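Novice: What follows is a predicted protein model with its sequence.
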Amino acid sequence: MAHSGTRSHADLWIETLFSAKAVGRGGIVRRNVTWVENEIGRDRFIAEVRRRGFHLVECGPQFIVICHKQGLRVIC
């Protein structure tokens, strides 16, 4: 458990991921599912994506985060 005033490994991991240039431009980021599960856990990752209003797709071994809050339409 992290002490007050310090950030946990999971918090730093999330901060690093969501500070990527692609996120700021409304682009996409992708991460290996197994890696995410080992680093911070699936539930925490989903909660962080949802909290930001982004979209999350799981495709094979990858999580794909679409970093904008506009509607999403799957074409095929």
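Specialist: Here it is on my side, so go on.
Novice: When you work out contacts or count neighbours from here on, use the C-alpha atoms and nothing else.
Specialist: Noted.
Novice: what's near enough to touch residue 19?
Specialist: For residue 19, the contact set (C-alpha atoms under 8 Å, 6 or more residues apart in numbering) is empty.
Novice: State the three-state secondary structure for it.
Specialist: Using DSSP: H, G, I helix; E, B strand; the rest coil, the structure places residue 19 in coil.
Novice: which residues of the protein fall in helices?
Specialist: Assigned by DSSP state H, the helices in the chain fall at 9-17, 21-24, 33-39, 42-51.
Novice: let's bring in a second model and compare:
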Amino acid sequence: MALASPLSPAAWLDDMFASKAAIRGQVIRRKARDIEKFIGRREFENELERRGFQAVENAGQVIIFCNREPIRRIV
């Protein structure tokens, strides 16, 4: 059985968006199940909207674009 995060949901979000990549406006990746387990999907989506960020999900991974630039699917 997996252990719960030692961080509160708010601290988990703060920690994620304090990463070097996030601060630089790059992309970060997290497991969808961790997002749902540690903070909940709705809270995560609310935080993305508050920050003006976008994310995509594929095969259980969530890619978060830590900037407000448009996303263009290539293929």
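Specialist: In hand now; what should we look at? These numbers come from a predicted model, not from an experiment.
Novice: Any chance you could compute the TM-score here?
Specialist: Here the TM-score for the pair of chains, by TM-score structural alignment, normalised by the length of structure 2, is 0.85; 69 aligned residues with a C-alpha RMSD of 1.2 Å.
Novice: Let's have the helices of structure 1 in JSON lines, adding distance to residue 70 of structure 1 and mean neighbour count.
Specialist: Output for the helices of structure 1, formatted as JSON lines (distance: least, C-alpha to C-alpha, whole Å; neighbours: other C-alpha atoms under 10 Å):
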{"stretch": "helix 9-17", "distance to residue 70 of structure 1": "20", "mean neighbour count": "13"}
{"stretch": "helix 21-24", "distance to residue 70 of structure 1": "14", "mean neighbour count": "14"}
{"stretch": "helix 33-39", "distance to residue 70 of structure 1": "24", "mean neighbour count": "14"}
{"stretch": "helix 42-51", "distance to residue 70 of structure 1": "13", "mean neighbour count": "14"}
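Novice: These: which one's closest to residue 60 of structure 1?
Specialist: Among the helices of structure 1, helix 33-39 comes nearest to residue 60 of structure 1, with 8.5 Å by C-alpha to C-alpha.
Novice: Which neighbouring elements make contact with that closest one?
Specialist: helix 42-51 (3 or more C-alpha pairs under 8 Å, 6 or more residues apart in numbering; DSSP states H and E).
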